[in-house]
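The following block contains a protein sequence and its predicted model.
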Amino acid sequence: MPDTTPDSSTVLPDTPELPELPDLSAQAERLIELGVHETAGLSADEIRGFAAEADGDGALLAVHPDRAPASALAPLLRRDGKPGFVVADMQDVDSFTPEAVELPDAPLYIVTGVDRGDHMSNWSPDEALPALTKEDRTPLLLTEGIHWVLQQPEALERNRCFMTIGSRLRKPNGNLDARTPAVWISNGTGRDGRERRNAPKVGWCWWNNRHTWLGFASGTGRRAGAVE
C-alpha cells in the first residue's frame, strides 16, 4: 500500500516559535478574572492553591471539561475585541468528550508540552492521530485548546490554527461522529455573520479531510498536582 501521509513540506514557512506559557499562578489569576472558577464550582482560593502547589513550568492549567464545558469557555475567548463563539451547526459541542484520552480524576490538572502541531498542517485527523501516538504525544481536548488560547491568545493565528482531536462524539449506535473539533478564526462569512469577522471560532472539520491552515494540538501528558 502506498504511503499517503502528507509530506512535511506542506508546513507554512517561518513558523514562529510561541513564547512559554505564563506560570501557573498567573494562569490561575486569568481563570479567576474570567470567572471560570465560578463556572467550575470552585473558589478562587482553590485554584490559587492548586497552582501554587503544582509542579509544571511551561505547562497549561486546565479545568476538567465536566466542570467547565466548551460552551461556557468559548465565549470568553477574545480577538480584536470580539468574543469567541461556537458555530451554529455544533450546538452539541459539549457532547464531544475525551476519546482514548485519560484525564486525571480531579477538577484541576495540568497539560505538559503543549504544541500546536504546525508540522502536521494539511494532514487529516485520521493521518495525524497515529503519528501523534507514535511520538508519545496526546491530542488536546477541545476544552484544553480553548484554555490554551485563553492563556496565550497568540497561539491562534491566521493560517496557523489547530484541531483538538482528543474530543470526539459517540453516536447512540456506538460509532464516532465524523466531525472533529477545531479552534480557528472566523472570516465573517455564512452563518457566522460579518460582525464576527476575526473572532475566535470553535468549529469542526471532517475526520478524513485535510486543511493547510490547521495543525493538531497535542501535549506530552496530563497530571493532577505535583509530581510524587
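In hand now; what should we look at? These figures come from a predicted structure and were not determined experimentally.

make it CA atoms for all contacts and neighbour counts henceforth
Will do.

Surely residue 38 forms part of a strand?
No. Counting by DSSP: H, G, I helix; E, B strand; the rest coil, one finds residue 38 to be helix, located in no strand.

what about it, how many neighbours?
Other residues within reach of residue 38, judged by other CA atoms under 10 Å, total 14.

give the contact list for the residue nearest the centre of the chain.
The structure's the chain has its C-alpha centroid closest to residue 145; by CA atoms, centre = their mean the separation is 1.4 Å. When the contact criterion is CA atoms under 8 Å, 6 or more residues apart in numbering, the partners of residue 145 are 164, 183, 217.

how deep is residue 57 tucked in, by neighbour count?
Other residues lying near residue 57 total 13 when counted by other CA under 10 Å.

which one is it nearest to, not counting chain neighbours?
residue 23 (6.5 Å; CA to CA, 6 or more residues apart in numbering).

and the comparison structure, right after this:
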Amino acid sequence: MPDTSATDAVRLLPSPAAQAERLIELGVHEVAGISAEDVRAFAERGGRDGVLLAVHPDRAPASALAPLLQRDDKPGFVVTDMPDVDSFAPTAIELPDAPLYFVAGLDRGDRMSNWSPEEALPALDGEGRSPLVLTEGIHWVLQQPAVLERNRCFMTIGSRLRKANGTLDARTPAIWISNGTGRDGRERRNAPKVGWCWWGNRHTWLGFASAAGREGR
C-alpha cells in the first residue's frame, strides 16, 4: 500500500522555479558560489513538477545547510557528536557532475520503518531505487517542511563515512525532530535535527528516504 503522507508531501513540492527562489532567499547560492541568475536559469531550463532541486554536496555541505532548516521557529542543527558530518560522502551512488541537479521520485520510506540500514539498502537496490544522500534530505525538508513529521522521519543512508583504513563507519546519517533532551538542550525541542544511527540498529520512527533517479543538465 502506498504511503499517503509521503506521497502527499511529494505532490506538494513547490515548482522548480519556486524552489530556486527559496534557495536564493536562504543564501544557499552564495554558500555554493553560484549566481542567483544561474540557479533561476537551471530551474527554468530543466525543471518539472515533482522534482527536487539540489545543490551538489561539494558546493553546499550539510553543516551549512542544516542551520537553515526551521520548525516551530527553531533552526535546525547537527548533533554535537557529529563534527565530521561533512565527511559523510555519497557512497555507491553517482551524483550528477554538476553544481545543481534534480532528484526525481522521492519517497520517505515509511514502509521500512523499524528496518536497519543494513536491511533497507539491499531492498532499495532491488526496487531500482537509491537512498538519498544527507544533503538531498536536507534540501527536501527545506523545500517541504511537512515531510518531517514526529514519528515519521528518515535516514539518508546514501551518505557514509569511509575510514582511513577503507572500511565504512558504522554511523548512518538521519534527519529527525529533537525532543530537547540530553545534549540537544531543552531550547531545541521540536527543532529539525541532523544526527546518526548505527548501521545495524532499527528505529520505529525512521524510514529510509530514496529517489528513483537524478538528473543534471
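Sure, I can see it. Small disclaimer: the values here were computed from a predicted structure and weren't measured.

care to give me the TM-score?
Remark: TM-score between the superposed chains equals 0.96 [TM-score structural alignment, normalised by the length of structure 2]; 215 aligned residues with a CA RMSD of 1.5 Å.

contacting residues around the aligned residue in structure 2 for residue 108 of structure 1?
Mapped onto structure 2 by TM-score structural alignment, residue 108 of structure 1 lines up with residue 100. By CA under 8 Å, 6+ apart, residue 100 of structure 2 lies in contact with 39, 42, 53-56, 216.

Selection in PyMOL covering whichever of those are buried, please.
To isolate the buried ones among the contacts of residue 100 of structure 2 in PyMOL, judged by 16 or more other CA atoms under 10 Å, type:
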select buried, resi 39+42+53+54+55+56
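
residue boundaries of the strands in structure 2?
52-55, 70-71, 74-75, 77-78, 89-90, 100-104, 130-131, 153-155, 159-160, 171-177, 192-198, 206-208, 210-211, 213-215 (DSSP state E).

what range in structure 1 does the first one sit on?
For strand 52-55 of structure 2, the aligned range in structure 1 is residues 60-63, judged by TM-score structural alignment.

now the residue with the largest distance to the centre of structure 2: how far from residue 171 of structure 2?
The outermost residue of structure 2, judged against the average C-alpha position, is residue 165 (27.0 Å), by CA atoms, centre = their mean. Residue 165 of structure 2 sits 16 Å away from residue 171 of structure 2, going by CA to CA, to the nearest Å.

cool, and residue 213 of structure 2?
From residue 213 of structure 2 to residue 171 of structure 2 the distance is 25 Å (CA to CA).

same deal with residue 92 of structure 2?
16 Å.

What of residue 189 of structure 2?
23 Å.

Which one's more surrounded, these two?
Set side by side, residue 189 of structure 2 and residue 171 show more neighbours around residue 171, with 20 against 17, by other CA under 10 Å.

if we can go back for a sec, would you mind finding the match for the residue nearest to residue 57 of structure 1 in structure 2?
Match for residue 23 of structure 1 (TM-score structural alignment): residue 15.

surely that match meets residue 50?
Yes. Using CA atoms under 8 Å, residue 15 of structure 2 makes contact with residue 50 at a distance of 7.4 Å.

residues in contact with residue 39 of structure 2?
Residues in contact with residue 39 of structure 2 (CA under 8 Å, 6+ apart) are 20, 24, 29, 100.

which of those tops the neighbour count?
Most crowded among those, counting by other CA under 10 Å, is residue 20 at 26 neighbours.

Do a quick rundown of the helices in structure 2.
In structure 2, the helices defined using DSSP state H lie at 4-11, 16-26, 28-32, 36-46, 62-65, 117-126, 134-143.

Could I get those in TSV, plus columns for distance to residue 75 of structure 2?
Listed next are the helices of structure 2 as TSV, based on distance: least, CA to CA, whole Å:
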stretch	distance to residue 75 of structure 2
helix 4-11	21
helix 16-26	12
helix 28-32	15
helix 36-46	23
helix 62-65	11
helix 117-126	27
helix 134-143	11
